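Undergrad: Here's a sequence, model it:
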Amino acid sequence: MKTQMLSAQRPEDIAAAAGLLRNGKLVAIPTETVYGLGANGLDENAVLRIFEAKGRPQDNPLILHISEPKELESICHDIPAQAWLLAEHFWPGPLTMVLPVRDLVPKRTTAGLDTVAVRCPKTAATRELIRLAGVPIAAPSANRSGKPSTTTAAHVLHDMDGRIEAILDGGPCEVGVESTIVDLTGERPRLLRPGGVTPEELRALLGELDIDRAVLGQISNDAVVRAPGMKYKHYAPSAEVYIISGSSEAAARYIRRRFGPGDAVLCFAEELPLYDGCNPTAYGSENDVRTLSAGLFAALRDLDRPDIRTIYARCPEGGGVAYAVGNRLKKAAAFRVVDAEHEA
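TA: Now for the predicted structure:
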């Protein structure tokens, strides 16, 4: 199979991609977060092909993408008022909601659960694609399972060339980390994955928000989860990743004492002079966390090379978008964090 490159700037290409999706084919789609590996979310056979192309465990549920909020009612039931409030404020945008699912959605899409994760993406071309396809699009990130997510069409082609029918090229992703996921099926809203919509923004609307343990640490691969990205080593290059916390100077001293052949440093742009000779890669500015969000996965993919065995990574602190970036880096590092201030 030859993977076809289509342009999100051409209406005829969007229509062609919609036709492929209607016919059970796989199309990588651009969103403001990351590229998604799209299939008709109501077609079990098409959804199975997503798992096969990614090498993804089938107990990992998928997100359904819709073109406008009112479509939520066609795939979910018993939708609480909180969901419509969040949709009013954050859709289209990088927010996914977990809600009770209607029977028309296959169990393969939901990983056998009685809930489904749904979002309305910000990217206008993708919403038009969904509208033309006439079905919700199941679309996990368009990378091989466990690897860093894809934020450009070139990243997708690297991972999926010959595995999928087409890629709809919409340019680089704006947000750069996957959507925020909030579960609205319990007594209290629960954050399952941080992303472009921050915990602070959610609490401002909802008044309360629990944080799932999968956000705070590694959970068992046997655990039943309601959304993607909650278990398994995730977002990671082949190298072992270690997060080095503490001041810039303390972190640089710690890393330089241990740095050897096959090692690399992932740092903030402001810290590059501290790592001269240590193969540093900057993924954004510590003073502009949105640049870290946009640049993280591209940097991790650049460092996913056979000659690199260990990556020492610097991670932003605090809330907001920094919380999401920190979550992705900690997942990539399997939550291995070293405090350089207290290590000799």
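
Undergrad: only C-alpha atoms for contact and neighbour calcs from this point on.
TA: OK.

Undergrad: Over to residue 46. Which of the three states is it?
TA: helix (DSSP: H, G, I helix; E, B strand; the rest coil).

Undergrad: Next, the structure of the following sequence, for comparison with the previous one:
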Amino acid sequence: MIASPTPDAIAAAVAALQQTQLIGLPTETVYGLAADALQAEAVAKIFERKGRPADHPLIVHVADEAGAAHFAADMPAFAAALMEAFWPGPLTLIVPRRPGVADTAAAGQDTIGLRCPSHPVAQQILRACHDANPPVWGVAAPSANRFGRVSPTTAAHVAQEFGDDLLVIDGGPCDVGIESTIVDCSRGQPVLLRPGHIGAAKIAQVTGMQVLDPHTAVALLDQQEPKAPGTLTAHYAPSATVRLMAASDIAAALGVLGEQAKHIAVYARSPMENASGDVLLRRMPQSPEAVAHELFSVLRECDAQGVKLIWIEAVPSDAAWDGVRDRLQRAAASA
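TA: As a prediction, the model looks like this:
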């Protein structure tokens, strides 16, 4: 059931969470499938509903820094600086976890991912959770889609995934459109596990520290990285096969298409001619922020149109495109 964020609907969402039920939660990144992070029975329902392996940890969403203290055993100084700079916002921090707290959400690891979303409806729900009796100190909320598939950026997308029996609070289309940046803060130096809206340069500027990539971190720090959401090689995939191509290759292929044209979609920044008239053409915006905002909706639209193959123009190599490039490469790896 999709509900507007009225006081009654928010109260119903909090009550559902208290009763170990799941809800659809809007955030500025994507919609989440949320449960009380401290109730193992509730969190187990997330894994079951998504078809997600139980050893893949979940991100816990909290209302503020005080909420994070219920889950974190320690908050390194550079992690606190990142919280101060970017919370509320699309940044997840991996920090040491308090023993015995949110074991199921953390998939048994001794670290936990924490995030404070900036979406006003998410904030209303999380603050109402704090004020409830008994309180809900944080919600585990991975993207509200089947495991490995395209993330949802509208309430309707969530309903399409899970049906009408799930309460989904409608916060409108997500502003950012791709999942949060994940920074591992558990090893003494920031390690970028998943790129997103907040880039490595901004993280380095705030912390005054070099930001490592996972492979460099394992070599330099001699420590294995914790598992983190959204870091599988194949992820974020539509039903259609995704291929990343140069604009010239797409243009050349369009010129020789025959009957198969009706099963192909193109998403490109460069102008393309649809000679057959059967190809589904979508123009990619020129800015990475605009592409991130619409990317998952475009992939879902292609599936809805019955497309079998999506040709996507490869994005620029500069750092501003890291988050989009990451999602596209993982979507294409599912082919």
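
Undergrad: And the TM-score between them?
TA: Once superposed, the chains reach a TM-score of 0.88 (TM-score structural alignment, normalised by the length of the second structure), with 320 aligned residues with a C-alpha RMSD of 2.3 Å.

Undergrad: where exactly do the strands run in the stretch 151-300 of the second structure?
TA: For the stretch 151-300 of the second structure, applying DSSP state E, counting those that start in this stretch gives strands covering 167-169, 181-184, 191-194, 241-245, 264-268, 280-283.

Undergrad: can you tell me the mean distance of the fifth one from the first structure after alignment?
TA: Spelled out, that is strand 264-268 of the second structure. Following the fit onto the first structure, the mean deviation recorded for strand 264-268 of the second structure is 2.6 Å by mean C-alpha distance after the TM-score superposition for the first structure.

Undergrad: Now do that strand against strand 241-245: the angle between them, please.
TA: Between strand 264-268 of the second structure and strand 241-245, the angle comes out at 40 degrees (axes from the mean of the first three to the mean of the last three C-alpha atoms, to 10 degrees).

Undergrad: In terms of secondary structure, what does strand 264-268 of the second structure contact?
TA: Where contact means 3 or more C-alpha pairs under 8 Å, 6 or more residues apart in numbering; DSSP states H and E, strand 264-268 of the second structure is packed against strand 280-283, strand 309-313.

Undergrad: Tell me which residue of the second structure lines up with residue 122 of the first structure.
TA: Matched to the second structure by TM-score structural alignment, residue 122 of the first structure sits across from residue 118.

Undergrad: Could you check how many residues crowd around residue 216 of the first structure?
TA: By the measure other C-alpha atoms under 10 Å, the count of residues near residue 216 of the first structure is 14.

Undergrad: contacting residues around it?
TA: Residue 216 of the first structure makes contacts with residue 327, as judged by C-alpha atoms under 8 Å, 6 or more residues apart in numbering.

Undergrad: Tell me, how many residues neighbour the nearest residue to residue 119 of the first structure once chain neighbours are set aside?
TA: Of all residues not flanking residue 119 of the first structure in the chain, residue 96 sits nearest, at 4.5 Å (C-alpha to C-alpha, 6 or more residues apart in numbering). Residue 96 of the first structure has 30 neighbours, counted by other C-alpha under 10 Å.

Undergrad: Residue 96 of the first structure: what secondary structure?
TA: Put simply, residue 96 of the first structure is strand when judged by three-state DSSP.

Undergrad: So what does it match up with in the second structure?
TA: In the second structure, residue 96 of the first structure lands on residue 92 (TM-score structural alignment).

Undergrad: if I look at its match, how far off is residue 5 of the second structure?
TA: Distance, residue 92 of the second structure to residue 5 of the second structure, by C-alpha to C-alpha, to the nearest Å: 25 Å.

Undergrad: before we move on, back to that, count the neighbours of the match of residue 122 of the first structure for me.
TA: Counted with other C-alpha under 10 Å, residues neighbouring residue 118 of the second structure total 18.

Undergrad: How is it assigned, secondary-structure-wise?
TA: For residue 118 of the second structure, the assignment made with three-state DSSP gives coil.

Undergrad: who's in contact with it?
TA: Contacts of residue 118 of the second structure (C-alpha under 8 Å, 6+ apart): 27, 28, 87, 88, 89, 90.

Undergrad: Touching, the match of residue 96 of the first structure and residue 185? I think so.
TA: No - between residue 92 of the second structure and residue 185 there is no contact under C-alpha atoms under 8 Å: 9.8 Å.

Undergrad: circling back to that earlier point, most neighbours out of the contacts of residue 118 of the second structure, which is it?
TA: Counting neighbours by other C-alpha under 10 Å, the top entry in those is residue 27, with 31 neighbours.

Undergrad: ok, for the aligned partner of that one in the first structure, nearest residue in space, not its chain neighbours?
TA: When the first structure is aligned by TM-score structural alignment, residue 27 of the second structure is paired with residue 31. With C-alpha to C-alpha, 6+ apart as the criterion, residue 31 of the first structure has its nearest non-adjacent residue at 5.3 Å, and that residue is residue 123.

Undergrad: Now do the same contact list for that neighbour.
TA: 30, 31, 32, 92.

Undergrad: Residue 31 of the first structure versus the closest residue in space to the first one that isn't next to it in sequence, what's the distance?
TA: When you say that, I think you mean residue 30 of the first structure. Counting by C-alpha to C-alpha, 6+ apart, residue 30 of the first structure lies nearest to residue 170, which is 5.3 Å off, once chain neighbours are set aside. Residue 170 of the first structure is 8 Å from residue 31 of the first structure, where distance means C-alpha to C-alpha.

Undergrad: quick revisit: dump the strands of the stretch 151-300 of the second structure to JSON lines, plus mean neighbour count and distance to residue 43 of the second structure.
TA: Converted to JSON lines, the strands of the stretch 151-300 of the second structure look like this (neighbours: other C-alpha atoms under 10 Å; distance: least, C-alpha to C-alpha, whole Å):
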{"stretch": "strand 167-169", "mean neighbour count": "26", "distance to residue 43 of the second structure": "16"}
{"stretch": "strand 181-184", "mean neighbour count": "26", "distance to residue 43 of the second structure": "21"}
{"stretch": "strand 191-194", "mean neighbour count": "24", "distance to residue 43 of the second structure": "23"}
{"stretch": "strand 241-245", "mean neighbour count": "19", "distance to residue 43 of the second structure": "31"}
{"stretch": "strand 264-268", "mean neighbour count": "24", "distance to residue 43 of the second structure": "37"}
{"stretch": "strand 280-283", "mean neighbour count": "16", "distance to residue 43 of the second structure": "38"}
